[in-house]
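Novice: Below are the sequence and a predicted model; questions follow.
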Amino acid sequence: MKHAKHSNGTAFKIVAYTVCILLTILSLMPFVIMLVNSTRSTYEIQQHAISLVPSTYLMSNLSVLLGKTFNPIRGFMNSMIISVGSTACTVYFSALTAYALVAYQWKGRKTFFTVIMCVMMIPAQVTSIGFYQFMYQIHMTNNFLALILPSIAAPATVFFMRQFMLSSLPLELLDSARIDGSGEFNTFNRIALPIMKPAMATQAIFCFVSSWNSLFLPTILLTDNSKYTMPIMVGLLRGDIYKTEHGAIYLGLTLTILPLFIVYFALSKYIIAGVALGGVKG
């Protein structure tokens, strides 16, 4: 019996590891193909779209890319300002909202949380026309603040932060701090935030990636070339109706995702902890 159980356990591990390896390969393949295609010519890509062998057209693609008014430094700076600003606003104010829902007992708390959940169900595209009209009326178009300040309201992040706090934030510790004379903002900043580091790091990754890859709102709000983000610049590379340089486009996409890898590897150690501790409390 023991030998049979041991054999079944070994077979299960082999199957599990095999599936994990296959999923890893499938996840990495698009990035590998993109990196390889950034070194290939348009003709090579059209003949064989998928290849794992790098070519010798990297510098040619770079010259074509820069020749199409593609300014990676300006695009990086614009995208970085928007992404960092919106991520900071989303993470901090969502944590503050979740703190108010968990640390205080007040009338209408459940109703307020229900409203937040209902707002989370509304697609952003539904409100985009009204949002643009409002930004136009207050002269906030071509302004990065129009893309940063709305990030303060992030229902999904509030939900995640609240679930994390319910399972990991000891209310007795907050009461002790109040007895010692600590103010509410001081208690939040010095006690609650350090405890919430895993959840904040996890949400920071998701918020940064979402803001960096955002194309719809920046396209309708930013019309000044000097304020274009990286996704907008890459989208404009396909504007040539006579010939599309696929190699240059792949190179532009490669440059666009580099900051995402940096942010992910810098904060990835918090993902497992954040997801595990942020589960729904039973």
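Specialist: On my side now, so go ahead.

Novice: C-alpha only now, for contacts and for neighbours.
Specialist: OK.

Novice: so where does A11 fall, helix or strand?
Specialist: Here A11 sits within helix 2-37, counting by DSSP states H and E.

Novice: Same check on L65?
Specialist: Under the assignment given by DSSP H and E, the secondary-structure element containing L65 is helix 58-67.

Novice: before we move on, what about L217?
Specialist: The secondary structure element spanning L217 is helix 216-221 (assigned by DSSP H and E).

Novice: just checking, what packs against that helix?
Specialist: On a contact count with 3 or more C-alpha pairs under 8 Å, 6 or more residues apart in numbering; DSSP states H and E, helix 216-221 meets helix 128-137, helix 145-148.

Novice: second one coming, line it up with the first:
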Amino acid sequence: MAEENHSTVTEFILAGLTDKPEHQLPLFLLFLGVYVFTVVGNVGMITLIGLSSRLHTTMYYLLSSLSFIDLCQPTVITPKMLVNFMMEKNTISYPECMTQLYFFIVFAIAKCHMLSVMAYDPYLQVPLLYNVIMSNQVCSWMVVGVYSMGLIRATVNTTCMLRVLFCKDDIINHYFCDLFPLLELSCSSTFINEVIGLSSSATISPSYIFIIASILHICSTEGRYKAFSTCSSHVSAVALFFGSLAFMYLQPSSVGSMDQGKVSSVFYTIIVPMLNPLIYCLRNKDVKVALSKLLGNKSL
């Protein structure tokens, strides 16, 4: 009977970023501006890569896929958050919450693996067999694999979440339906959910260790410098994303750490998707040349 009562959750309340009414409008305007900039930047990057023949390579095909993920991930979260800034009670229904969680995990896991896949591309530009190894077909299969991993892991995580019993409270101490804030409300065992939620970092980190070790084994100093300089933009994007992600998911669970985690969540869910087009554009000569040519042609 008690279990039956636990399963009658119909909606949650999102605590949001702040409980101070005077901060709601400034935050609404701030995140609206960030979201607009994110949409314009990532759509612009996808369009630029599509229109510029100079950028029709596997590296930029992967970059356009990353831009698509960076467009979708904040879209799952930001519109609802903007609406909540204007509401007195920030409620979200149970089905809507599980749907948001599912698509958030899809794009979060896809982004983790996309960043990992992209790390191989600049590394493989050093060996002579690059054009053989990184064919269009191999690149396409990599992208299919990235989205497949996102869909599979999201399905597993969300299915496990549907089995969780909520009995402590209905207030999610977050601004969207994230995995660990939801688990904080559980009165049933969450061990499996936590293991599955943390498994991504364990499968991705070895990729970067392998790539760095392989570059260090390049005999010539010039070769090592070329490899690292090619990876510089990507390393910046990876550091921002995984740094803020680790701060949220790898710290001790407590109310205080969850409040701090909301700040880091803003970075990897909203700020980093906005910054990635700038990182790859400003630190990439090919993108800057293609952009100047495209703008030059349109100005004629």
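Specialist: Alright, I've got the coordinates. Just so you know, these numbers come straight off a predicted model, no measurement behind them.

Novice: So after superposing, what's the score?
Specialist: Taking TM-score structural alignment, normalised by the length of structure 1 as the basis, the two superposed chains have a TM-score of 0.33; 156 aligned residues with a C-alpha RMSD of 6.2 Å.

Novice: on that earlier part again, give me the distance from the helix holding L65 of structure 1 to the chain's centre.
Specialist: Helix 58-67 of structure 1 has its C-alpha centroid displaced from the chain centroid by 28 Å (C-alpha atoms, centre = their mean, to the nearest Å).

Novice: So which bits of the very next helix or strand once past that helix are buried?
Specialist: Of the helices and strands lying after helix 58-67 of structure 1 in sequence (DSSP H and E), the nearest is helix 72-103. Under the neighbour-count criterion of 16 or more other C-alpha atoms under 10 Å, helix 72-103 of structure 1 has 72, 74-76, 78-99, 101-103 buried.

Novice: now the angle from the helix or strand following helix 72-103 of structure 1 to helix 72-103?
Specialist: Scanning the chain past helix 72-103 of structure 1 towards its C-terminal end, the next helix or strand to appear is helix 109-120 (assignment: DSSP H and E). Following axes from the mean of the first three to the mean of the last three C-alpha atoms, to 10 degrees, one obtains 150 degrees for the angle between helix 109-120 of structure 1 and helix 72-103.

Novice: which residues are contacting helix 109-120 of structure 1?
Specialist: Residues external to helix 109-120 of structure 1 that are found in contact with it (C-alpha atoms under 8 Å, 6 or more residues apart in numbering): L101, A154, P155, A156, F159.

Novice: next helix or strand past the helix holding A11 of structure 1?
Specialist: Next along the chain after helix 2-37 of structure 1, taking DSSP H and E as the criterion, comes helix 42-47.

Novice: That next one - contacts with which helices or strands?
Specialist: Helix 42-47 of structure 1 sits against helix 246-267, with contacts defined as 3+ C-alpha pairs under 8 Å, 6+ apart.

Novice: what's near enough to touch R178 of structure 1?
Specialist: With contacts defined as C-alpha under 8 Å, 6+ apart, the neighbours of R178 of structure 1 are E184, T187.

Novice: Can you give me the buried ones in the strand or helix carrying it?
Specialist: R178 of structure 1 belongs to helix 171-179 when elements are defined using DSSP H and E. Buried residues in helix 171-179 of structure 1, counting neighbours by 16+ other C-alpha under 10 Å, are found at L174, A177.

Novice: tell me the angle of it relative to helix 72-103?
Specialist: Orientation note: helix 171-179 of structure 1 sits at an angle of 90 degrees relative to helix 72-103 (the same axes, to 10 degrees).

Novice: Check which helices and strands the following helix or strand past helix 171-179 of structure 1 is in contact with.
Specialist: Heading C-terminal from helix 171-179 of structure 1, the first helix or strand you meet, by DSSP H and E, is helix 184-187. Counting contacts by 3+ C-alpha pairs under 8 Å, 6+ apart, helix 184-187 of structure 1 is packed against helix 171-179.

Novice: From the chain's centroid, how far away is the helix it packs on?
Specialist: The chain centre lies 34 Å from the centre of helix 171-179 of structure 1; the measure is C-alpha atoms, centre = their mean.

Novice: what about the helices in structure 2?
Specialist: Secondary structure of structure 2 (DSSP state H): helices at 2-6, 24-51, 58-85, 94-124, 130-133, 136-162, 179-183, 191-216, 221-249, 255-266, 272-282, 285-299.

Novice: what's the spacing between C72 of structure 2 and V106 of structure 2?
Specialist: When distances are taken as C-alpha to C-alpha, to the nearest Å, C72 of structure 2 and V106 of structure 2 turn out to be 10 Å apart.

Novice: more neighbours, these two?
Specialist: The neighbour comparison of C72 of structure 2 against V106 (other C-alpha atoms under 10 Å) goes to V106, with 25 against 19.

Novice: for the residue nearest to the more buried one when sequence neighbours are not counted, what are its contacts?
Specialist: Nearest residue to V106 of structure 2, sequence neighbours excluded (C-alpha to C-alpha, 6 or more residues apart in numbering): G150, at 4.3 Å. Taking C-alpha under 8 Å, 6+ apart as the criterion, G150 of structure 2 is in contact with I105, V106, F107, A108, I109, A110.

Novice: let's see 10 Å
Specialist: 102-113, 144 (C-alpha atoms under 10 Å, 6 or more residues apart in numbering).

Novice: do L22 of structure 1 as well
Specialist: Applying C-alpha under 10 Å, 6+ apart to L22 of structure 1 gives the contacts A16, L28.

Novice: From M29 of structure 1, how far off is it?
Specialist: Distance from L22 of structure 1 to M29 of structure 1, by C-alpha to C-alpha: 11 Å.

Novice: swap in I249 of structure 1?
Specialist: With C-alpha to C-alpha as the criterion, I249 of structure 1 and M29 of structure 1 are 18 Å apart.

Novice: out of these two, which sits in the busier spot?
Specialist: I249 (25 against 14).

Novice: who's in contact with the spatially most central residue of structure 2?
Specialist: Taking C-alpha atoms, centre = their mean, the centroid of structure 2 lies closest to A108, which sits 4.1 Å from it. Going by C-alpha under 10 Å, 6+ apart, A108 of structure 2 touches I69, D70, C72, Q73, Y102, M114, G150, A154, L245, Y268, T269.

Novice: Isn't the first one up against V143?
Specialist: If I follow you right, that is I69 of structure 2. No - the criterion here is C-alpha atoms under 10 Å, and I69 of structure 2 misses it with V143 at 11.4 Å.
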